[in-house]
Each structure stands twice: as structure tokens, then as C-alpha cells.
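S.K.: Here is my input; please provide its structure:
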Amino acid sequence: MLPTCLKSIHEIAASQWDALLTDAQPFLRHAFLSALEDSGSVGGRTGWQPAHAVLLGEQSQLLAAMPGYVKSHSYGEYVFDHGWADACHRAGIDYYPKLLGAIPFSPVTGQRVLGESQAAGQLLDELSAGLEQQGLSSLHINFTTEAENALLQGRDGWLQRLGCQFHWRNRGYRDFQDFLDALSSRKRKQMRKEREQVAGQGIEFDWREGHQLSELEWDFVYLCYANTYRVRGQSPYLTRAFFSLLAERMSEMIRVVLAHQAGRPVAMAFSLVGGDSLYGRYWGCLAEFDRLHFETCFYQGMDFAIANGLQRFDAGAQGEHKLIRGFEPVITHSWHYLCHPGLRAAVANFLAEEQHGVRGYAEDARGLLPYRQG
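M.R.: Have a look, this model is predicted:
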């Protein structure tokens, strides 16, 4: 049994792929991955060529799998290896193309290598052994779970990298005021003031599920999403068609909050729900409003999580400004197999130092949380 890399997720049945998922997270579902491909958000000239790795049994049953992409750049990954690529360029070593096991444009921890541990381990070993033969410099797996960390720990040639994100935990709050009561007086007043400033501008909020938005409203959602890139002189990763396809294929997992002023939509935040978690993914506005970002992206999500009994709110990568609003530091993991021995040795030394810094950063960040002591 040797692994095969599929050029499209459609080469495997959705029922087979989804049967390997062990949690309710939306991003690894066949519907999500197929929406990326069918909308043109990956494939073509995007630099994300689907190469989903699968290991099949003697009866063609799916034993193990990994969502995979051959990359000709490092954009949209949120585990930054541009420095490694630059070092390779200076040394005359080809860093691209590389193979990436990840969910495009989604820095969310979750399953990456699917299947029982023995089959998953075989898939990993065969993939890493065949990289050079396929003209690939490396294999990277981003935002792995504890189970995958255990699978990769100590595996020959693999290097672990740490990162830090900020997630909000619902500790059984009855409502948003109950959450505020857990904060220090100064931080509680600051958050209350921020929410009052938004309300004082006449802005109201409306939560919708995926099937409750018209195509015209999806046009608005996309316009807001794309605007967050265009104001920085960048092109958006996702196409307009992605949102409609996702609403068609997994609308029950979509949550969009629309911000209105005088009945006119002015901003939105797009999220997905899965299991006990809310995943804030995209946001955008068409005009500047004081504190609207914090309300739309953070406080509305907290309110929603409390009201719906969700235990965790992952509002996206980066953002130290989340700390003072109660989002706690969380260590993330990625794994890297680099074929060139010199590059592997240099990166190993770098990661040893970086890991120490990341853990220290996360510990220091805990000291900035707004919760009352004791």
C-alpha cells in the first residue's frame, strides 16, 4: 500500500473522507475543501495546487489521508517560513515547490493526518521518503492536534515549531455581564465603554445562519471581506463564489453577524461553528467607525458563545489586543520535514531558540490578562 496524491478532493467520496474525521470542526470537511477548489480559491494560478494524500487498503477503502497542497510560495499559511526560503535562495537551494498539509487560509488547530495511528504513520513515512523523487524540497504540516504531535514526536527527520494564538474560554458565564464581573474594575469599565461607544453611533447587530442570507447579502459579505485586503494593497485569497458554495454545502455551520446603521449594512463578521467552538474567520467594514472592529469581531462573538453554550471562541491568528479582552494565550504546533541536510540542521537550531522564546512570550502574556486575581 503506497500513498497517492489526488489532484482534487472530488477524487475521493465525501462519505469516505468525512468518515475519518474525529471531531465536529468544519474546516476539514469534504464540503469545505471542495468549496475552495470549485470556487477557484485554490488551484489554477493561485500557488495552491491540491495534492491530497490518501492511503487505500486492499479493498480500496480509505485508511489514512491528509489535506495537501503543492505550494510555489508561502502566503496564506500563517506559519511563516519566508526566512527559510530566503536563506535557500541565497545558498542556491530550491525551496519551492514544497508540500503543505494544511487548510488553506485557516490558521485553526485541528486534524491534519486522518486515520488510525499505524496507517497515519505509514502515510507520513511514505510521503517524506518520496519528496525528493517528486522534486519537492519539504513537507510541512500546520496547526496539528495533540494526537498528531504524539505521532510526529521523535519521528526521524521531523522538526517541531511552536506558535502562539489567543482564544477566549466560556467559563460558564450566564451572560456578558457575568463575564465582565470576572474582570478587574479598570478593564471592565474599558470594555463597557467600548460597547457603549458603538451603540452610541446607532449601530445594531443581526446574527444569521448561512441559509438566511440572500445572494445580495453575500455580495455585501464578500465586499467587506475583500476590502480588508485591498486597503493593504493585497488581493483577497477567497473568491466570491466560495461563500455561495459554502452556504450551499454547509450552511448549518455558518454564522454571520451584520452590523447596521440606520438600516444600512456597514460591517460584518463571518464565523463557523463546530462542536463546542465558534471560529471567527473574516471581518470587514465599508467605512470607519470608532471601536466597531472590537465589537463586531470580539464582543459579539463572546455574546453569541455564551448565549449558545459554546465553550471556546477562536477569533483568528495573532492579535495581542485580544489579551486585554480576555483571550488567553494558546500554544500552537506545526511540523516540518526538510530534505536538504544543511537546511534541516540550520532550521533545527533556529527552532530550538524560537521555542524557548514562544513559551516565554505565552507565559508573559498571561500576566496581561484582565481577570481579577484570586
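
S.K.: Please make it C-alpha for all contacts and neighbour counts, starting now.
M.R.: Fine.

S.K.: any idea how far Gly110 is from Met253?
M.R.: 16 Å (Cα to Cα, to the nearest Å).

S.K.: Which of these two has more residues huddled nearby?
M.R.: Gly110 (23 against 20; other Cα atoms under 10 Å).

S.K.: so Tyr337 makes contact with Glu132?
M.R.: No. If you go by Cα atoms under 8 Å, Tyr337 and Glu132 don't touch, sitting 11.5 Å apart.

S.K.: who's more crowded, the two?
M.R.: Taking other Cα under 10 Å, Tyr337 and Glu132 do not tie; Tyr337 has more neighbours (21 against 14).

S.K.: want to put them side by side, so please do this one too:
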Amino acid sequence: MPDGSDGVTVRSIRGIGEIAAADWDACAGPDNPFCAHAFLSAMEDSGSAATASGWSPRHLLIERPDGGVLACAPLYVKGHSYGEYVFDWAWADAWHKAGGRYYPKLQCAVPFTPVTGPRLLVHPAWRQRGLDAALAEAMTSLVDQAGLSSAHVTFSTQAEAEALAARGWLLRMGEQYHWTNQGYGGFDDFLGALSSRKRKSIRKERERASSLDVRIHTLTGDDLRPAHWEAFYRFYLDTIEKKWSNAYLTRDFFFRLGETMADRVVLIMAEKDGRWVAGALNLLGNDTLYGRNWGADGDFRYLHFEMCYYRAIDFAIANGLKKVEAGAQGEHKLSRGYMPIPTWSAHWIADPSFRRAVANFLGEERRRVSESIQELSEGGPYRHSDPCGE
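M.R.: Now for the predicted structure:
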């Protein structure tokens, strides 16, 4: 155990409800809404992330003898790789062909949420005591004790991932697209930073969206009503059906989100002839707007760009936010002012030979991702230097 923390204990719990919200949030901090007790509770209590859906909670706690929580980590035992967005299906297949068993595994993550944030959550008063290392050690011990194949800390901060890599974990780099506020006074200021061609293209898209005869509302806090969530869940299912994907999130999840985190929800909804026809769900951090889900009833061309990207930028500028994170994947975001940035994860592979194979793969993958980010940034939509500021 780290120096200066004699008498503390490490234990795992089988659900976020086993720890008081105030204790968890004191470690998680206020910056990232997805790390909040309320968000994880909405995931678990709604059945979206629960044992029945293949996410068995094993959250880690480091506690004083009097029960005070010094550190924690969102942790799940998983029998599949769905809902993670850091893809390891090929690893699982290769290990299976070699006679190994990849599942179950440990996943330190926020379920169904490809958003960077802290994963090793340490109370501010104890951040210099090495408790993040103690959480990592507890994960590897659990892998050994339970006979699991591996542990994965995904969409962590870069500092966390690099600290884990220094302890022998394998470092993985991914890629997302984020918009950065360069102190713009309004949307036109942002457009002025773009090349002429991109500026004209965005204006044309916004004009076409405004010609669709829909009214767009930005809703948060007390503006949110059950009817909004009923409609949005319908949009969510429609998107899932179009993508031939799985509906990970239940109807109850969205309603719980509205009940417990309304002030951190920014729901952009489109209305036509008195009926809700499209919606984009965002969550609000201290300095960042996080885009999450989108859906629509019908084919409203250009409305997706308007509601998911441009209205998010409008909101960020109006509220003095530093960034908009638009979620996983999508080079089409580049032409709309969202620049490529690296994302990070760290992986502990128990078997030495399997570990070497994964390490070789990740070394080559990091090189390719780094080259892609550099190439896309150099060919970005801005007139001058890359304004990513990451």
C-alpha cells in the first residue's frame, strides 16, 4: 500500500448503489459528468449496464478504517466487448484460436461512453499518496485471483494511460474529433477562422437546415419534460435500427438521466407541426459539451449536421465552454471544424506470449494513428495553424 496510507483497505462492490453518492463524487470531481455517481447509477439501475447485459459491476474502493473513501474506480467484469468503442474483438479471436480464453475480462470504463475522462478517481486530499497506483495494482491482482485474461482502462486521460504504461501496462492510442473554442465571440467568428471553401459549405448547410420548416429548441434543467425523453428514446431506437446495432441503453436510462442530471443535460430537439421529429443528446461538463446520441423520425437532410455539430458550437460559444467533443469516429466532422486528437487506453495482458503479440500490434497501431492525426490536421479546414489546442 502507498506510503502514508497505513490501515487503508481495498475492496470491490457489486453495484454503484453500495457507495454513497457524496463519497464517490468527492473522488470523481465535478468536471466530467460521466464519472458522476448519478450517471453510473442511471446506467446500472436502468439495466443498461448490469450483470444481465454483460456488465457485472466490481467497482474498486480504497477506504480508511473509519469507512471514508479515498479513491475509487468504475470497474466491470465483462463476458463480451460490446459497448466499449476501443475494439479488441481481434485480440479475443486470436487468443481463442490459440487455445486461450479471453472472456471474462476486466473493464475500467464508463459503459457505452467513448468520452475521455479520469478513471482512477482519487480524492484531492490524497492525490500525492500513490492511490492511483494502488487501484491499478488491485486490478491486476483481481485478474490473477479470478483467472481473467486481462484488464483494460479505456478512454482514460493521457496522464493516467502513460502512468499505467510506466507500470508495465500496454499503451493504446485512438482518434476522435473535437472542436476547440479560440475565444470566439459568435459563430461568425468561428467561420472566419476557416478556409473560404469550408466557410461557404457550412453556411450553405445551415441555410438548408433552416429551410426544413422545423423549430429547434435547446433544452436543459427545468425545461426537460417526460415527453422529450419519450420522443428521444424513439429517435434512439430508430438510429439503432438504421445502423443494425444493439440498443444498449434502455428507456429507463434516459428518464433517470432527466430526473437526476437535468442540469447537466443539453437536449437539442427539433419540432415540426407540433411534433418532435429529431433530437441530439449532449452532457455538460465544467468546460466541455459532450455529444452523445442522435436520432430522427424521417429523413431531414442537413438536420444532423445542424443539431449535432453547429448547435453544439453555438451553445459552447454562448456559454464560454472550451471544447465540444462530438463522440467516436467520423472524418466528416473535420470539414465542420472538429479536429483529430488522440485518445488513450491502457491494457494489462496476463499471458506473456499473448502480451507480446498485443504489444507488437499496438506499437504499429500507434504509429499509424499518429500519422493519421498529423496528416488530417495539416489538411484541416482552418486558414492558419491547427486550432485544436489539445
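
S.K.: Show me the helices in the first structure, by range?
M.R.: Counting by DSSP state H, the first structure has helices at residues 14-19, 30-38, 82-91, 117-129, 146-152, 176-181, 185-199, 215-230, 240-250, 292-294, 300-307, 341-366.

S.K.: With distance to Arg161 of the first structure and mean neighbour count added, can I get these in TSV?
M.R.: Formatted as TSV, those follow (distance: least, Cα to Cα, whole Å; neighbours: other Cα atoms under 10 Å):
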stretch	distance to Arg161 of the first structure	mean neighbour count
helix 14-19	28	14
helix 30-38	25	20
helix 82-91	13	13
helix 117-129	17	18
helix 146-152	11	16
helix 176-181	33	16
helix 185-199	33	15
helix 215-230	27	18
helix 240-250	31	19
helix 292-294	30	19
helix 300-307	29	20
helix 341-366	6	14
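
S.K.: Let me know which of those is the nearest to Tyr282 of the first structure.
M.R.: helix 215-230 (6.2 Å; Cα to Cα).

S.K.: equivalent range in the second structure for that closest one?
M.R.: Mapped onto the second structure using TM-score structural alignment, helix 215-230 of the first structure covers residues 226-241.

S.K.: Once aligned, what mean separation remains between that stretch and the first structure?
M.R.: With the two structures superposed, stretch 226-241 of the second structure lies on average 1.0 Å from its match in the first structure, counting by mean Cα distance after the TM-score superposition for the first structure.

S.K.: which outside residues touch that stretch?
M.R.: Residues from elsewhere that reach stretch 226-241 of the second structure (Cα atoms under 8 Å, 6 or more residues apart in numbering): 246-247, 251, 254-255, 258, 276-279, 293-297.

S.K.: Could I have the buried ones of the residues you listed as PyMOL selection syntax?
M.R.: Provided next is the PyMOL selection string for whichever of those are buried by 16 or more other Cα atoms under 10 Å:
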select buried, resi 251+254+255+258+276+277+278+279+293+294+295+296+297
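
S.K.: Greatest separation within the contacts of stretch 226-241 of the second structure: which pair is it?
M.R.: Asn246 and Trp276 (23.3 Å).

S.K.: if we can go back for a sec, next one: the match of helix 215-230 of the first structure to chain centre, how far?
M.R.: Its chain's average C-alpha position is 20 Å from that of stretch 226-241 of the second structure, according to Cα atoms, centre = their mean, to the nearest Å.

S.K.: same check, this time on stretch 131-141 of the first structure
M.R.: 23 Å.

S.K.: And for stretch 290-307 of the second structure?
M.R.: Computed by Cα atoms, centre = their mean, the separation of stretch 290-307 of the second structure from the middle of its chain amounts to 19 Å.

S.K.: hmm, who's touching it?
M.R.: Under Cα under 8 Å, 6+ apart, the answer for stretch 290-307 of the second structure is 113, 115, 205-206, 208-209, 212, 232, 234-239, 268-269, 277-284, 308, 312, 324-327.

S.K.: so it corresponds to what in the first structure?
M.R.: Counting by TM-score structural alignment, stretch 290-307 of the second structure lines up with residues 279-296 of the first structure.
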